[in-house]
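>>> Quick one: sequence plus predicted model below, questions after.
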Amino acid sequence: MASHRNIEAFRKFSKLNLENILHMQAELQHLEAVIEQVRTIPDLSSFDRIWIDDPESMSEDDIRRIFERSRTLLDQYYQALLGTARIKSLHQPRKDNLELRRQWYDEESGGDQFLYGVEAGIFRDRSMEADMLTLEENVGGKDALANFLSEKVMPLYHRFVGYKLHRSMAETAFERTWEYRPETLVIIGNAICMLLSAVIPTSSILVLFSVKSMAARLIAISMMSLVFSFLMNIIAQRRADVFMSTTAFAAVLVVFVGSTNAVGN
């Protein structure tokens, strides 16, 4: 896992984590009820802390401990909530990476089944896949185009061409496995974006310039905007970006049509 990116995978323990948060929430609920009860006692309404069933019998030290416990537990509760939110934002490992890890674990020249019992189940039990996370983001991080190339284009490339041009990994356990570096996909994605950003506007203008009918021009604008929107859905990070950029693209084309029509007249 240290030698190859995206191979690492760890359990989230989602069920156990949520149960722990619920336990803290229940204890805080009880503490809050005790504190509210203590507030009704004039001589004791300044402090707070522990699991007390009879507020009338509490001393100031008991109530101070209640407040100290509530502060400690609130801090743990908030950390657990924020940590859970952060964990949920991490990605699940790819299935092919999990299969690669299982393959290494089974190979005599690899892991040679070095884990036993319950711990081995983390590697072997496929029902745990939904509860796994990887510390690495998707290939290219938030680069949607690089991720698209990795998930859709790269398997096709490898099936027809890549396996002939690239060498498999050196380890015996991975002799029929090829590794493609994420940085290469990011570079290819950047090159494609640069090419499209130059070609799409100019080709659209050439099409509109060659079409004389206003109705045909409007139909061409609609079709080119549709193509542009499709490409932006692959490249852009947010739906708002797709909407705004497509609207701006269509507006530029409409302005071009209006200006050329005025010049022709």
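Arrived safely, thanks for sending.
>>> Please count neighbours and contacts with C-alpha atoms only from this point.
OK.
>>> Show the contacting residues for residue 9.
Each residue near residue 9 by C-alpha atoms under 8 Å, 6 or more residues apart in numbering is listed here: 93, 98, 132, 133, 134, 135.
>>> again with residue 84
Shown in contact with residue 84 (C-alpha under 8 Å, 6+ apart): residue 17.
>>> From residue 99, how far off is the closest residue to residue 103 other than its chain neighbours?
Leaving aside its sequence neighbours, residue 103 sits nearest to residue 173 (C-alpha to C-alpha, 6 or more residues apart in numbering; 7.1 Å). Separation of residue 173 from residue 99 (C-alpha to C-alpha, to the nearest Å): 12 Å.
>>> and the comparison structure, right after this:
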Amino acid sequence: MEDIEMASEPPDFVPQGYDGLGQLMGEIPETAIFRRFGALSAEDLLYQQAELVELEEALREYQGEDKSSSHRDRQRYRLNWEKLKASGDCGVLEGNDSSQLRTVLEIREKLKNYHEALLRHRSVLNLGNPTLPAVEAVSEWMKRTDMGNVYLEGPDRHIWAKPNLEDLTCLAPPSPERALRSSFILQANKLYNGIIGRHIHQSASQPYLGQTIHYTSRSAHLILKTIATVLACLLPISGIAVLYTINSMPARLGAVAGFTALFSMSMALLTSASIQQVFSATAAFAAVLVVFVGTTESVGNDGTCICASS
């Protein structure tokens, strides 16, 4: 995941519009956040569905009339496609009726459009949602005169400032299992940038990205991997050390619960492990602490050893 942050000493920029915002989204795909218009798309599908229902009822009515007609050609429309197709020809025998044919052809075209719209709607709904920090970063970039300085005049200006996350989609979203971790990385980037990042990193050289520091996902994940490795080594040792100094069994069990919760949260935030992997690793970690509690002795305040279990 990538983030954008502000640098110091902003230059003066004239307000930009869709061109400036488009350049940002093209340069940093994670900022390509748009509305999916899910409700509007569903409403359009409902209109198309209603139209098809009307045509279906009309077709059944025409089919019934042709079937009960005394004209021999109309009686055979339901049995012979050639007869039905010829019902609209100029040289057809008198008494033929092309209402059924016209309705069939109209249904064919509208049904094609309806099915295509269904598939498009499903595809759009399957697009990933952006994280809230990513949307906030885009909104901040737009309104800062020392950064994007993008000023849209229409009602679409509120899309990123007052976001409805459920109706937003990102063209380069984090995978569902990495969404929480990506949000954590964005927040960590903001903290890092506010303390030291903007003082040691140069802003982008492109005019439309002025005062914007681009932190690549590779660097962020490398730092995250290092932190996760250190924690993975320290948590078991820290847990055992703390448990050794606790005399009360209820307090020990509470400490086990606390360290287990810390371990599982660290796994979820700092790694790309699946839920199943997090559960398995947490269970193994908890088992190590429980075994220690059940087999070791703790040191009392007076220096004596208190046996936790025989």
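Nice, I can see it. From a predicted model like this one, the values you see are computed outputs, not experimental measurements.
>>> mind checking the SS state of the residue most central in space within structure 2?
Structure 2 has residue 129 as the residue nearest its centroid, 2.2 Å off, counting by C-alpha atoms, centre = their mean. Classification of residue 129 of structure 2 using DSSP: H, G, I helix; E, B strand; the rest coil returns coil.
>>> surely it meets residue 173?
Yes - in this structure, residue 129 of structure 2 is within contact of residue 173 by C-alpha atoms under 8 Å, at 6.4 Å.
>>> can you pull out the helices in structure 2?
18-27, 38-67, 72-75, 81-86, 99-125, 132-143, 158-161, 179-192, 198-200, 217-245, 249-270, 275-295 (DSSP state H).
>>> Nearest to residue 309 of structure 2, out of these?
helix 275-295 (5.4 Å; C-alpha to C-alpha).
>>> what sits up against the closest one?
177, 236, 239-240, 243, 252, 256-257, 260, 263-264, 267-268, 308-310.
>>> and it with helix 217-245, angle?
Here helix 275-295 of structure 2 runs at an angle of 20 degrees relative to helix 217-245 (axes from the mean of the first three to the mean of the last three C-alpha atoms, to 10 degrees).
>>> picking up where we left off before, what's the closest of the contacts of helix 275-295 of structure 2 to residue 31 of structure 2?
residue 177 (19.5 Å).
>>> Could you report the neighbour count for that closest one?
14 (other C-alpha atoms under 10 Å).
>>> was I right about it contacting residue 272?
Yes - under the criterion of C-alpha under 8 Å, residue 177 of structure 2 makes contact with residue 272 at 7.0 Å.
>>> Residue 39 of structure 1 - nearest residue in space that isn't next to it in sequence?
residue 45 (4.4 Å).
>>> do you know how far that neighbour is from residue 37 of structure 1?
Residue 45 of structure 1 sits 9 Å away from residue 37 of structure 1, going by C-alpha to C-alpha.
>>> cool, residue 90 of structure 1 as well?
Residue 90 of structure 1 is 42 Å from residue 37 of structure 1, by C-alpha to C-alpha.
>>> Residue 84 of structure 1 too?
32 Å.
>>> And residue 183 of structure 1, by the same measure?
Taken as C-alpha to C-alpha, the span from residue 183 of structure 1 to residue 37 of structure 1 is 61 Å.
>>> likewise residue 88 of structure 1?
The gap separating residue 88 of structure 1 from residue 37 of structure 1 is 37 Å, by C-alpha to C-alpha.
>>> For whatever residue of structure 2 lines up with residue 6 of structure 1, give its distance to residue 216 of structure 2.
For residue 6 of structure 1, the aligned residue in structure 2 is residue 30 (criterion: TM-score structural alignment). Using C-alpha to C-alpha, residue 30 of structure 2 is found at 11 Å from residue 216 of structure 2.
>>> okay, these two: which has more neighbours?
residue 30 (22 against 13).
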